[in-house]
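# need coordinates for the below:
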Amino acid sequence: MGAGNLIPPRNGEGDRPAQPGGGGVFGTNRATIELARRERRSGNLPEVILWRVLRQRPGGFKFRRQHPIGPYSLDFACLSARLAIEIDGEVHNCGDRPARDHARDAHLVQRGFRTLRIPARDVLRSLDDVMIAIIAACGEVPPLHRPLDGPPPRSGEVEGRTS
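Reported below is the predicted structural model:
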């Protein structure tokens, strides 16, 4: 087969070897994706209640439900704020769950995410207070992308300052 018969790579493909799990920050595997899909369909009551509010983009933030990152499926995620939101029931205080939650949080920190853990009872007791905490946590970090108020400063210029 000559060089003229080679099929060029599709967009995004090149001479780099394929990475298991897709690579990148969200690198995951098929099993985790399937788990996330099942969880989206089944959700527990506190998650269902919270999702009804989060899907309306409070504070202008977009949230995802059961978003896979690595080997984990996050209850909720705000990608622009790099925030994972986990709704913890009583089971999270039992057995090896605290250690597993700590390992999960450390894995997310390595990928640039903070984790906000909210007790399920708080969602049921005071959804307004939970929403205030979530929006505040999302606002603590600057967005990943520049706002649409113009181009970035030129080389040698300082943003927000004129000479």
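# every contact and neighbour count from this point should use C-alpha atoms.
Fine.
# okay, buried residues for stretch 61-74 please.
Within stretch 61-74, the residues that count as buried by 16 or more other C-alpha atoms under 10 Å are 61, 63-74.
# now, these that are in strands?
64-69, 72-74 (DSSP state E).
# among those residues, which pair sits farthest apart?
Spanning the widest gap among those are 64 and 72, at 13.9 Å by C-alpha to C-alpha.
# any buried residues in stretch 49-61, and which?
Neighbour-count burial for stretch 49-61 [16+ other C-alpha under 10 Å]: 50-51, 54, 61.
# need those in CSV with distance to residue 117, can you?
Shown next, in CSV, are those (distance: C-alpha to C-alpha, whole Å):
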residue, distance to residue 117
50, 13
51, 15
54, 15
61, 18
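# show me where the chain has strands.
Going by DSSP E, the chain shows strands at 64-69, 72-78, 83-88, 114-119.
# out of those, which gets nearest to residue 108?
Between those, strand 114-119 lies closest to residue 108; by C-alpha to C-alpha that is 6.8 Å.
# to compare with the earlier structure, here is another sequence to fold:
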Amino acid sequence: MPPSRARELRKSMTPQEVKLWLRLRELRAIGHHFRRQSPLKPYVVDFECRKSLLIVEVDGHQHGFDEHRQRDAVRDQALERRGYKVLRFSNAEVSHEIEGVMQAIYLALTNPHPAARMRARPPSPGGEG
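You can find the predicted model right below:
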């Protein structure tokens, strides 16, 4: 996806995405930098923290009732094969339960995906053991 498409999507964020974005920016103080409408070919994800390999998506409907559920599941599986952990929240959750949403995100950041832990590990010493 061209970077211009990601820029277009940033301009058309929903009120729930804006609300979550403002809260995610607070996590910079503890070293977790999120990008919004981040291009991860061939996708554009709502929010991405590369350090922790975490993706946060905001969906229009409650889980299980979204007409795009199957497409999202395929996309999530493809991203998970690339080492990312994907969290999905509905607009209602972000609007009415933002503290719970942030708690789930914080837990995912403090218990990173196994691929992120492996990437952060110092290299093992060379030579024979």
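# TM value for the aligned chains?
Here the TM-score for the pair of chains, by TM-score structural alignment, normalised by the length of the second structure, is 0.81; 123 aligned residues with a C-alpha RMSD of 2.4 Å.
# ok so, going back, export the strands of the first structure to CSV and tack on distance to residue 103 of the first structure?
Converted to CSV, the strands of the first structure look like this (distance: least, C-alpha to C-alpha, whole Å):
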stretch, distance to residue 103 of the first structure
strand 64-69, 14
strand 72-78, 11
strand 83-88, 14
strand 114-119, 12
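# counterpart of residue 38 of the second structure in the first structure?
Aligning on TM-score structural alignment places residue 38 of the second structure opposite residue 67 in the first structure.
# and the counterpart of residue 74 of the second structure in the first structure, how close does it get to residue 93 of the first structure?
In the first structure, the residue matched to residue 74 of the second structure (TM-score structural alignment) is residue 103. Separation of residue 103 of the first structure from residue 93 of the first structure (C-alpha to C-alpha, to the nearest Å): 15 Å.
# where do the helices of the first structure begin and end?
30-42, 45-54, 97-110, 120-125, 127-139 (DSSP state H).
# what's the second one aligned against in the second structure?
Under TM-score structural alignment, helix 45-54 of the first structure corresponds to residues 15-24 of the second structure.
# same question for the fourth one.
Taken onto the second structure by TM-score structural alignment, helix 120-125 of the first structure occupies residues 91-96 there.
# that stretch vs the first structure, mean deviation?
When the first structure is superposed, stretch 91-96 of the second structure averages 0.9 Å from its matched positions, counting by mean C-alpha distance after the TM-score superposition for the first structure.
# how about that stretch: buried residues?
For stretch 91-96 of the second structure, using 16+ other C-alpha under 10 Å, the buried residues are 91, 93-94.
# go on, stretch 99-112 of the first structure?
Buried residues in stretch 99-112 of the first structure (16+ other C-alpha under 10 Å): 101, 104-105, 107-108.
# residue 119 of the second structure -> the first structure?
So, by TM-score structural alignment, residue 119 of the second structure is matched to residue 144.
# what's around its match, how many residues?
10 (other C-alpha atoms under 10 Å).
# quick one: contacts for it?
80-81 (C-alpha atoms under 8 Å, 6 or more residues apart in numbering).
# do that again at 10 Å, thanks
For residue 144 of the first structure, the contact set (C-alpha atoms under 10 Å, 6 or more residues apart in numbering) comprises 79-82.
# can you list these in JSON lines and add distance to residue 39 of the first structure and neighbour count?
Below are the contacts of residue 144 of the first structure laid out as JSON lines (distance: C-alpha to C-alpha, whole Å; neighbours: other C-alpha atoms under 10 Å):
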{"residue": "79", "distance to residue 39 of the first structure": "19", "neighbour count": "17"}
{"residue": "80", "distance to residue 39 of the first structure": "22", "neighbour count": "16"}
{"residue": "81", "distance to residue 39 of the first structure": "23", "neighbour count": "22"}
{"residue": "82", "distance to residue 39 of the first structure": "21", "neighbour count": "20"}
